[in-house]
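Q: This is the structure alone, sequence omitted:
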């Protein structure tokens, strides 16, 4: 189990790191760089935050698979809902900005979706392993 978790965490980290580099380069070499200076949260902070959420979810799902494999889907939905609520509270300063922060809002949402896709991928692998 720990080997599977570590392999999943490493793969998720590599994918996230690759997207972070692409995201940083996009803001560095395009006109979007002017928007980046006013971000509430830097890109590395967002990626680390969501990576932490993902690790907690993946570890929890591994534990559930060990104890009660038929509950993986329900646990995933519950943890993803908690993650979305947490993301809302983290995003409140971005949402409530009075100046135009559309680039930051879009970036925040896309990073959320990226990590959601990573979690869905690993959850699907766990569900298929059960059969």
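A: Thanks, I have it. Every value quoted in this text rests on a predicted model; they were computed, and no experiment measured them.

Q: make it CA atoms for all contacts and neighbour counts henceforth
A: OK.

Q: Can you show me the strands along this structure?
A: Here the chain has no strands by DSSP state E.

Q: tell me the centre residue of it?
A: Nearest to the geometric centre of the chain sits residue 115, at 2.9 Å (CA atoms, centre = their mean).

Q: next up, a second structure to put side by side with the first:
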């Protein structure tokens, strides 16, 4: 449980806040109002951070029980998350507003950022020595 808290508080939460602040600044600098988006940025970041926290927690529990399946479980969970994200992004894909293309890119960028975080944490989990 100590590793879960360390990962969440030292990696996930600060990166989420940092990415959110940078994202807001970039959108404001190009003149886009995030308040006009179908999903608010706060909601997107909270949902993706929560999903990443759940994935990290599950992977750490799997590592304790069966280290050899961590990579496979990561692939399965990530695939499930991708399918869920596809259904969440469908309303955005059907939008025809002036900011629709920016909103699509916005969702994709947030997905990729959190996927990169999950992948980095999983790599660290897989590189740690087995506990006997």
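A: Nice, I can see it. Bear in mind the structure is a predicted one, so any value in this text is a computation, not a measurement.

Q: Provide the TM-score value for the superposition.
A: The TM-score (TM-score structural alignment, normalised by the length of the first structure) is 0.92; 128 aligned residues with a CA RMSD of 1.2 Å.

Q: The residue nearest to the centre of the first structure contacts residue 57, doesn't it?
A: No - distance between residue 115 of the first structure and residue 57: 10.8 Å, which falls outside the contact criterion (CA atoms under 8 Å).

Q: Any idea how far stretch 80-89 of the first structure is from the middle of the chain?
A: Stretch 80-89 of the first structure has its C-alpha centroid displaced from the chain centroid by 11 Å (CA atoms, centre = their mean, to the nearest Å).

Q: Check which residues of that stretch are buried.
A: By neighbour count on 16 or more other CA atoms under 10 Å, the buried set for stretch 80-89 of the first structure is 80, 83, 87.

Q: Superposed on the second structure, what's the mean shift for that stretch?
A: Following the fit onto the second structure, the mean deviation recorded for stretch 80-89 of the first structure is 0.5 Å by mean CA distance after the TM-score superposition for the first structure.

Q: Over to stretch 50-68 of the first structure?
A: Once the two models are superposed, stretch 50-68 of the first structure sits on average 0.4 Å from its counterpart in the second structure (mean CA distance after the TM-score superposition for the first structure).

Q: and if you look at stretch 108-126 of the first structure?
A: Stretch 108-126 of the first structure sits 0.3 Å off on average (mean CA distance after the TM-score superposition for the first structure).

Q: centre of the chain versus that stretch, how much separation?
A: 6 Å.

Q: And for that stretch, what's in contact with it?
A: For stretch 108-126 of the first structure, the external contacting residues (CA atoms under 8 Å, 6 or more residues apart in numbering) are 8, 12, 16, 46-47, 50-51, 54, 57-58, 61-62, 65, 72-73, 76, 80, 91.

Q: Brilliant, that's me finished.
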